[in-house]
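> When you get a sec, could you give me coordinates for this:
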Amino acid sequence: METYDALLLASTTPEPGRTRTILDPATGEEVGEAPVHGVEDLERAVEAATAAQPAWAALGHEARSAALLRAADAVDRSAEDLARLLSREQGKPLNGPNARFEVGACSGWLRATAATPLEPETVVDDGQTHAELHYRPIGVVGAIGPWNWPMMIAIWQIAPALRMGNAVVVKPSEHTPLSVLALVRVLNQELPEGLLTAVCGGPEVGARMAGHPAIGKIMFTGSTATGKAIMKTSADTVKRLTLELGGNDAGIVLPDADPKAIAGDLFWGAFINTGQTCAALKRLYVHDDIYEAVCEELTAVAATMPMGVGLDEANVLGPLQNKQQFDIVARLVQSAKDSGARVLLGGNPEPDQPGYFYPTTLVADIDNDNPLVAEEQFGPALPIIRYSTVDEAVAKANGLDAGLGASVWSSNPAEARKVAARIQAGTVWINSHGGVHPMVPFGGVKQSGYGLEFGVEGLKSLGVPQVING
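Got it, this is the predicted structure:
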């Protein structure tokens, strides 16, 4: 087991002029010095990955799965120290669905990926033709991750890529490199040398990854704008892509829902990771009949949730991870206040407080075209919009270019499923929002990206289909 100090030390580099200081977004205190890699470091990582990949692929699914299980054991051995590093660098609290939860999900996804069967599929066998569909390794996969769930999303990319016989080069967010470096170090206790490498560079490294001729696929989670840039840069090499891009998820509360019964799940659907989740509930449509009751019950729940420094065991909400995101949330909430919307809770950050804390904010009586509704806030501020008919709510839910997730809330699941079928989103949850499962495919539609992750479909997306006919 690696200690916290050992993980932190191993995630830094002593090279002068090639480091960047990482600060705790809750306190402003220094966490550590992150390496700043360049394109030449990427080239070395790709060369090592290319050399290591054939022998890894030759091991077969069973041996590769066994290695993933050993890697999961390694994560479990270092879980608490990984969680503490994650909490300090990203800002999320240790408890609740936060740092310890995220590290546990890393182990769980490794195990689930190892256990997922993927057998050759006989597509025709009629006595004259026998055709089988197989999936072969791509080669080297480039994984570009975000800062909101840096460890967990890295595993979502790494685990299926390795299972399918690929090597992986990871580029973590510049905001949260130490967490991913530490995780990769732990995983590499059980993996062949050169197979998995993290390169902590800026946009020039990401651009080179997207256009690199030796990288056969890019997996990217992040903004729609960056996803579009990756598509353009990758075109010359006809690179395979899985893009999980921005979301502005809608929730529709039907008039038969029980406001008190759903309030807790509504809260966590919107405010998990302090709202910094692509598939969080970001705009809530509530029928006139129960609008005030939902506002009242949701406010009562939200008011009980402690926010503060992540290493304090009592807290379940933390800061925004960076000032840029804090400024976005502040701007959008101010736009709602300027329009005359009713602030039920929050909306006034303390000016002299250290860290990027924005209070849990609920905004009612807001127009559907207000920027807080129309733009993805990615923070702890939820607009609650009235509607009169289900047709109106569905039209508003479908009115944006985003289509990652959505939810329908009702005491009648059958009726909720009928409404869900009308919503343009990759996943629609019933009476919950944002939950993911390693065997349930996940991906977006419209400008929230394309490609599927998780389960059998996720494994297939990390392979090259090959038909053997005859």
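> hey, let's count contacts and neighbours off CA atoms from now on
OK.
> What ranges does the stretch 1-150 of the chain have for its strands?
For the stretch 1-150 of the chain, the strands identified by DSSP state E, counting those that start in this stretch occupy 19-23, 30-35, 121-125, 130-137, 140-144, in order along the chain.
> do the stretch 151-300 of the chain as well
Across the stretch 151-300 of the chain, reading from the start of the chain, the strands by DSSP E, counting those that start in this stretch fall at 167-171, 196-198, 217-221, 240-244, 249-253, 281-287.
> Take the strands of the stretch 1-150 of the chain and lay them out in a markdown table including mean neighbour count and distance to R44.
Converted to a markdown table, these look like this (neighbours: other CA atoms under 10 Å; distance: least, CA to CA, whole Å):
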| stretch | mean neighbour count | distance to R44 |
| --- | --- | --- |
| strand 19-23 | 17 | 19 |
| strand 30-35 | 20 | 15 |
| strand 121-125 | 13 | 37 |
| strand 130-137 | 17 | 21 |
| strand 140-144 | 28 | 13 |
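> Tell me which of those strands lies nearest to S223.
Closest approach to S223 among the strands of the stretch 1-150 of the chain (CA to CA): strand 140-144, 11.4 Å.
> one more, for comparison:
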Amino acid sequence: MNNAYFSFPMPQNEPVRDYAPNSADALNLQAAIKELKGKKRDIPMYIGGKEIRTDKKVDIFPPHETAHLLGQFSMGDESHINKAIESALKAREQWAATSWEHRAAIFLKAADLLAHKYRFKMNAATMLGQSKNAYQAEIDSACELIDFLRFNVHFLSQIYAQQPISAPGINNRTEYRPLEGFVLAITPFNFTAIGGNLPTAPAMCGNVVVWKPANTQVYSASIFMEILKEAGLPDGVINLVYASGPSIGDICFKHRDFAGVHFTGSTGVFNTMWKTIGENATNYKSYPRIVGETGGKDFVYVHPTADPDAVAANLLRGAFEYQGQKCSAASRAYLPSNLAEKIKTKLLAEMKTLKMGVVDDFSNFINAVIDEKSFDKLASYIDSAKKSKSAKILAGGTYDKTNGYFIEPTVIEASKPDYVTMCEELFGPVLTIYVYDKKDWDKIIDTVDSTSGYALTGSIFAQDRNIIEYLAKRLVNAAGNFYINDKPTGAVVGQQPFGGARASGTNDKAGSALNLYRWLSARTIKETFVPVTNYRYAFHQEG
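Okay, the predicted model is just below:
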């Protein structure tokens, strides 16, 4: 019986654990890493609640320790994609009819399981599979994913409570239905939290989902699926499949019941998806929702009044945490001539203290990039900079894939603001700086705004409040997440809803109610208690 209004108050952000040396948390995490490394996982797909394995196995190796086999996952084909869609559509009616408080309870339970029982296992899996250090895993696969689950329940509860006004004798109400069909979630390697949020946000709204993670994130994605099943997610609501991107697109985007895509990945792939969906628009039962967060070429603009020590520290964190593989990572920086030498001196001195190596050693700040393809791409950019007359390498510049895909944190100084590494997305631990004449601080703003087609994140550093306001207005369209005297990374659910525009995506702001609206279809209902029995209005009456 559902005869009460249910409220889910604003949660607190999950506290971040620090994993200090010899702390209980550090010891538990080390034990979880050791346990996962001590066994080879045989990872299935999950379709209709069943574990599906195939004869086509794909090996999983830690990017930082490529000689160690973590396990294998079963690669699917077209038949598995079709089966996942069938299972989702079969589950749709009952899931859509499930009372909100019971849907919410599943995801809140999953958050609690992740916060306690599975915390160290999930963090260890993210560290091993995606080469994150302990802190980067903690803020991602524990805290951010927990926050997504809890805050989305709260935001959706608020949406459901929003109702229209009613005139006397009339009752108006709005119900928020799930979309009519299935949602495809395509998730990236770099954040376990994104991998978890993209399928669960639509599912929380009553939708059924086909989830395709990046092959390089399958290891941790499968553990999150285990958590959802333990939390009570009904069979078929989320179907986890491993298949090629083209096969997924070819089948899903041609299906009559395709209702939407929740995507994080490259701009090129997103553009292709959008075009394909448009070409198939007449085939669909409803116009699909297209939600995507794509690339970034994130900037740091430094004004002549900035604090150089703050700039150096935030460049180091913003550019090199998680090997620069955050969509929001600081990739290009504009330094004024009056501060450039002091900033560079401090930055390069601090870079000498960065340790690089395997994730098991918690003293390592830098680990490996995700795979050989990424390694080779980054190495080619570094080699080009070494040969270029328009750039010089100030720090780093070495790389080695003997035992893992290690790229040394690298700073390139470009002599022109349109040098290739100032413009193109690299997705690695490479920061390019350009020193401008301090008198041109206003002129260079246009360059910051126009150099890249992306508009995901950006930072400004200045001490003058009038200048800060001026810069914020001048760069109003340059970033969906804009930072003042801070690095351009580290958005927190409920605090800084995340997303960008231009070539960086649809700016639907994961971590806020804005994203959830995209997975709902509103129906307005008007009920008249005593209907009229005469069509005539008063002005029709005879005097």
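> Now the TM-score, please.
Remark: TM-score between the superposed chains equals 0.92 [TM-score structural alignment, normalised by the length of structure 1]; 466 aligned residues with a CA RMSD of 2.5 Å.
> Out of the strands of the stretch 1-150 of structure 1, flag the one nearest P438 of structure 1.
Each of the strands of the stretch 1-150 of structure 1 was scored for nearness to P438 of structure 1 using CA to CA, and the closest is strand 140-144 (18.2 Å).
> after superposition, how close is that closest one to structure 2?
On the superposed models, the aligned residues of structure 2 are on average 1.1 Å from strand 140-144 of structure 1, with distances taken as mean CA distance after the TM-score superposition for structure 1.
> returning to that earlier point: can I get the strands of the stretch 1-150 of structure 1 in a markdown table with distance to L362 of structure 1?
Below are the strands of the stretch 1-150 of structure 1 laid out as a markdown table (distance: least, CA to CA, whole Å):
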| stretch | distance to L362 of structure 1 |
| --- | --- |
| strand 19-23 | 29 |
| strand 30-35 | 32 |
| strand 121-125 | 50 |
| strand 130-137 | 47 |
| strand 140-144 | 32 |
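> Span of stretch 416-434 of structure 2 from start to end?
Across its full length, stretch 416-434 of structure 2 reaches 7 Å end to end, with CA to CA, to the nearest Å as the criterion.
> what range in structure 1 does that stretch sit on?
With the alignment judged by TM-score structural alignment, the segment of structure 1 matched to stretch 416-434 of structure 2 spans residues 367-385.
> Could I get the buried residue list for that stretch?
With burial defined by 16 or more other CA atoms under 10 Å, the residues of stretch 367-385 of structure 1 counted as buried are 367-368, 370-385.
> how about the helices in the stretch 101-250 of structure 1?
Listed in chain order, the helices of the stretch 101-250 of structure 1 (DSSP state H, counting those that start in this stretch) span 150-163, 177-187, 203-211, 224-234.
> give me the stretch of structure 2 that the last one matches.
Per TM-score structural alignment, the counterpart of helix 224-234 of structure 1 in structure 2 is residues 267-277.
> And the contacts of the matching stretch?
Identification of contacts with stretch 267-277 of structure 2 by CA atoms under 8 Å, 6 or more residues apart in numbering yields G249, F253, K254, F263, P288, I290, G292, T294, G295, A503, S504, G505.
> so how many other residues sit close to S331 of structure 2?
As a burial measure, S331 of structure 2 scores 32 neighbours (other CA atoms under 10 Å).
> just checking, it touches V430?
Yes. Using CA atoms under 8 Å as the test, S331 of structure 2 is close enough to V430 to be in contact (6.8 Å).
> Mutual contacts of the two, please.
Taking CA under 8 Å, 6+ apart as the contact criterion, the residues that touch both S331 of structure 2 and V430 are A319, G324.
> The helix ranked longest in structure 1 vs structure 2, average distance?
With DSSP state H setting the assignment, residue counts place helix 39-58 as the longest helix in structure 1. In the superposition with structure 2, the aligned residues lie an average of 1.8 Å away from helix 39-58 of structure 1, counting by mean CA distance after the TM-score superposition for structure 1.
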